[in-house]
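Peer 1: Please find the sequence and the predicted model below.
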Amino acid sequence: MSRHSLHPSPAARLPEPLLVRLSSTDKPWSHESYCAGFEVEQWRCAAFADHMIEWIADYALREDELDINHGNMYVRLKEAAVRVYSTDKYAKRGEFGEIVLHAICRSFFDTIPLAPRVFYKTSSNDVVKSFDMVHVRYLQKDQFEIWLGESKFYKSGLEAVASAIQSVKQHIDAGFLRHEKLLLGPQVSKHLPHADAIRKLLASQTSLDALFSNAVFPVCIACDSGAIGTHKAHTEEYLSAVLKELVSYRDRLSESGLPNQIRMLLVYIPLGSKDSLAAAFDKRLKGLVIQG
C-alpha cells in the first residue's frame, strides 16, 4: 500500500523522508532507531532542522487548510510556523520532538492525523496534558489502529525515558482517557476512511477496553547520543553503538511494566547535539514568524 494512498486531501503529498531507519525489531516488543545521517564526517544538524520545517504545515494545519499551491504556500507555511512558535511548550523546545514523531509515523507507518496537534492542544485549553500525537493507521480491509504518541526531546536519554514513563502512566489513567475521548471524537474528519467507526470507538458510551485493544502508544526519545559523538558515518560500528543505546532505553521502559499493559512502540532518534538542533530549528522558525 502506498504511503500516499489513504489520505483524502493534498496533505498526502508528504515531504520525502530524510531520516533513515537504522534498526527495527518487535522482540520482545517493538523498538526502532532512526538517524539524520552524516555529511562530510559531520552529523547533519542543519539538514535535520530544514527537514522539520518542511513538516510543520502537515503537523500544524487543519485538513481544510492544506490545499496548498504555488500561490499560497508561503502564507500557509507562515501560518503553521506561528502556531508552532506561539505554543507554551515551544519555549521549552518540546515541540520539535512532537514534529519528529509526527513525521516518522507519517513517513514510515502510513498514519494520518485525526486532528492537528496544535489545534487539538488549543482545543483542550491545556487543562490536562494531552497526547503529543493522535493519528490513525489503516490496516487491511476495515481495520485500523489509533496511535496515541508521546515524545521527549532531551539532552539526557535516561531523563527522557523517565519523563516518558511518567507521562504514559498518567495518560493511560481511565479518567484521562475518558477526557481525551470527549475531545477527540468531535474532531474526527468526516472525510477520513471509516470515520464513523473511529468516532464510535471514541464515543463516551464505548468501553475504554475497546480503545486499549485498538491503540498503539508510540514513544519517541530524541536525545544526545554518545554513538554520534564517536563516529562520522553509518558504519557497522556506529549501527552497533546506536543499537546498544536503543536497547538500554527499551530495557528501562520494560522495567516500568508499561509494555505488559499496552502496545508500545519505542522510536529512538540519536542526536549529535540537542541544543544545536533546537537552535537551528528556532532560527528557521523565527525567520518565518518575524514581522516587518
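Peer 2: Yep, it's here. Numbers count the residues shown, from 1 in each chain.

Peer 1: Going by C-alpha atoms from here, please, whenever you check contacts or count neighbours.
Peer 2: Fine.

Peer 1: all helices for the stretch 1-150 of the chain, in order.
Peer 2: Across the stretch 1-150 of the chain, reading from the start of the chain, the helices by DSSP state H, counting those that start in this stretch fall at 45-60, 73-85, 94-109, 117-124.

Peer 1: whoops, the stretch 151-292 of the chain was the one
Peer 2: Counting by DSSP H, counting those that start in this stretch, residue ranges of the helices within the stretch 151-292 of the chain are 157-171, 174-184, 195-201, 208-214, 226-229, 236-255, 258-261, 274-289.

Peer 1: same for the lengthiest strand in the chain, what does it pack against?
Peer 2: Secondary structure of the chain per DSSP state E: the longest strand is strand 144-154. Here strand 144-154 is seen to pack against helix 94-109, strand 133-138, helix 157-171, helix 208-214, strand 217-224 when contacts are counted using 3 or more CA pairs under 8 Å, 6 or more residues apart in numbering; DSSP states H and E.

Peer 1: Quick check: which of these is nearest to Ala233?
Peer 2: For these, the distance to Ala233 is smallest for strand 217-224, at 16.4 Å, taking CA to CA.

Peer 1: Next, the buried residues of that closest one.
Peer 2: When burial is assessed from 16 or more other CA atoms under 10 Å, strand 217-224 yields the following buried residues: Phe217, Pro218, Val219, Cys220, Ile221, Ala222, Cys223, Asp224.

Peer 1: putting a second one here so we can go through both:
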Amino acid sequence: MGKKTEYYPYNDIKTHCFHIVFDLDGNENICQSEEDWCEEIFDEIPNFALGDEKAREISKASPRKATKQGMKLLYEVKEIREANDGYLALDSSVEDKYLKRGEFGELILYYLLKKKLNKPQLISKIYFKDSYNAVVHGFDAVHYDKESNELWIGESKFYKDKNAALRELADDLDKHFNSKFFKQEFTIISNRFEDLGIQNDEIKNLIAPDSKVLSKLVKINACFFALFDDEILKSFSYEKGTDKPSQDFLDRLKDSVEKARTNFDDKTKGFLHKENLKIHLFLFPVESKYKLVKKMHEKLKKEQS
C-alpha cells in the first residue's frame, strides 16, 4: 500500500512523517523516485475525485472512463486550473499566488490517509464542489476509521518554509475547529451522506449538524499536513548491505520531527478545545516543493490532452 512513500509514525507525539522513497536511478545513483511517486498519486485520482463507490460503478464499464472523469473533475477546480496555466507558462509569480494554498494538498492527504493510515474517505470534496456547488473552502479531507467510528479530518499547506506552513496550519485550527465552522461543514456532509452508500448509523449520527459539538470534537482526529522544502533529505543514506534507512538519518529525522511538533504545539497552545481534540501533525519534506508540484501539473496537463 503506497509503496513509493516512506512512512515514519511517531505515535507518542501524534506526528507522522513521510517522504518519497529513495532508490537507484538509471545511473546507479541513490535518489528519490519522483516520477514513480507521481504515478502512484495519480492512480488514486478516480477514487479521490469521484468517491470509491462512484469510481467502481464507472470502472465496471470502463476503467479508463473513471480515470478520465476523475482527472476532469480535478482539472475543473478553479485553483488547480489557474495554477496549471501559470506553471506551464513558466510564470514566476505562480508559486506565491497558488502554491501556498497547496492545490494538490487534498489529493496527497487523501493518499496518505487511505494508503498509509488505512482511513477510507468519507466524502469526496472535489466531487461535491463540482456537482453540488458546495463551499470551496471547507476541510481538505474527511475520512473515517471503520473500527472506532472516529473521523479523520485534514487541512493541508505547501510552503518552501516549514515554519510558515506550521504557522498557517495553526491558524486553520482556530478557524475550522469551532462551532460555527462545524455547523457549516457538517450540514454539507450530512446532506450528502445518503449518497455515499455507507451503512453506519454511528457515523451518520456523529456528522449530523445538530449533534453536540463536543461529541464531534472527541471523535475527531484533526490532521494538519505540511509539505515543505527540507535539507534533511540530503543526509539520507542506507545502512550498508541493506535496503533500510541508516540510523544516522533516522536519528536526524526524529530530532527534526520532534522540533516541528514542539513548534506547532507552541503555535496552538491558545486553542480552547485542545484537551478534547486529537491533533495530528503530518510532515512531508521534499527536495523542492516547486519542482515537484510543477511536475504534477505537467502530468495533469498531459493527461488532459
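Peer 2: Noted; the coordinates are in hand. This structure is a prediction, so every number in the text was calculated from the model and none was measured.

Peer 1: tell me the most buried of the helices and strands packed on strand 144-154 of the first structure?
Peer 2: For those, the largest average neighbour count (mean count of other CA atoms under 10 Å) is found in strand 217-224, namely a mean of 25.

Peer 1: Quick check: that strand compared with the second structure, mean distance?
Peer 2: Once superposed with the second structure, the aligned residues differ from strand 217-224 of the first structure by a mean of 1.1 Å; criterion: mean CA distance after the TM-score superposition for the first structure.

Peer 1: Taking strand 133-138 as reference, get the angle to that strand.
Peer 2: Put simply, strand 217-224 of the first structure runs at 130 degrees to strand 133-138, going by axes from the mean of the first three to the mean of the last three CA atoms, to 10 degrees.

Peer 1: Give me the neighbour count for the aligned residue in the second structure for Ser30 of the first structure.
Peer 2: Mapped onto the second structure by TM-score structural alignment, Ser30 of the first structure lines up with Lys14. Applying other CA atoms under 10 Å, we find 15 residues neighbouring Lys14 of the second structure.

Peer 1: Can you add distance to Tyr34 of the first structure and give the helices of the stretch 151-292 of the first structure back as CSV?
Peer 2: Putting the helices of the stretch 151-292 of the first structure into CSV (distance: least, CA to CA, whole Å) gives the following:
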stretch, distance to Tyr34 of the first structure
helix 157-171, 15
helix 174-184, 29
helix 195-201, 30
helix 208-214, 25
helix 226-229, 12
helix 236-255, 9
helix 258-261, 21
helix 274-289, 15
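
Peer 1: and Phe102 of the first structure, what does it touch?
Peer 2: Residue 102 of the first structure: His, not Phe. Taking CA atoms under 8 Å, 6 or more residues apart in numbering as the definition of contact, the neighbours of His102 of the first structure are Tyr59, Met133.

Peer 1: From Glu41 of the first structure, how far out is it?
Peer 2: To Glu41 of the first structure, His102 of the first structure is 28 Å away according to CA to CA, to the nearest Å.

Peer 1: now swap in Met73 of the first structure and tell me
Peer 2: Met73 of the first structure sits 34 Å away from Glu41 of the first structure, taking CA to CA as the criterion.

Peer 1: between these two, who's got more neighbours?
Peer 2: Each of Met73 of the first structure and Glu41 has its neighbours counted (other CA under 10 Å); Met73 has more, 14 against 11.

Peer 1: Just give me the match in the first structure for Lys295 of the second structure.
Peer 2: Taking TM-score structural alignment as the alignment basis, one finds that Lys295 of the second structure is matched in the first structure by Ala280.

Peer 1: ok, now which ones touch its match?
Peer 2: Residues counted as contacts of Ala280 of the first structure (CA under 8 Å, 6+ apart) are Cys45, Ala46, Ala49.

Peer 1: sorry, back to before: in CSV: the buried residues of strand 217-224 of the first structure, plus distance to Leu266 of the first structure.
Peer 2: Written out in CSV, the entries for the buried residues of strand 217-224 of the first structure read as follows (distance: CA to CA, whole Å):
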residue, distance to Leu266 of the first structure
Phe217, 9
Pro218, 6
Val219, 5
Cys220, 6
Ile221, 8
Ala222, 11
Cys223, 13
Asp224, 16
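
Peer 1: which of those sit farthest apart?
Peer 2: Maximum pairwise distance among the buried residues of strand 217-224 of the first structure (CA to CA): 22.8 Å, between Phe217 and Asp224.

Peer 1: Where in the second structure does stretch 96-115 of the first structure fall?
Peer 2: By TM-score structural alignment, stretch 96-115 of the first structure lines up with residues 104-123 in the second structure.

Peer 1: Quick check: the gap between Ser215 of the second structure and Ile207 of the second structure.
Peer 2: 10 Å.

Peer 1: sorry, back to before: tell me the counterpart residues of the longest strand of the first structure in the second structure, please.
Peer 2: So strand 144-154 of the first structure sits over residues 149-159 in the second structure, by TM-score structural alignment.

Peer 1: Do me a favour and get the end-to-end distance for the match of stretch 96-115 of the first structure?
Peer 2: Its start and end residues considered, stretch 104-123 of the second structure measures 17 Å (CA to CA).
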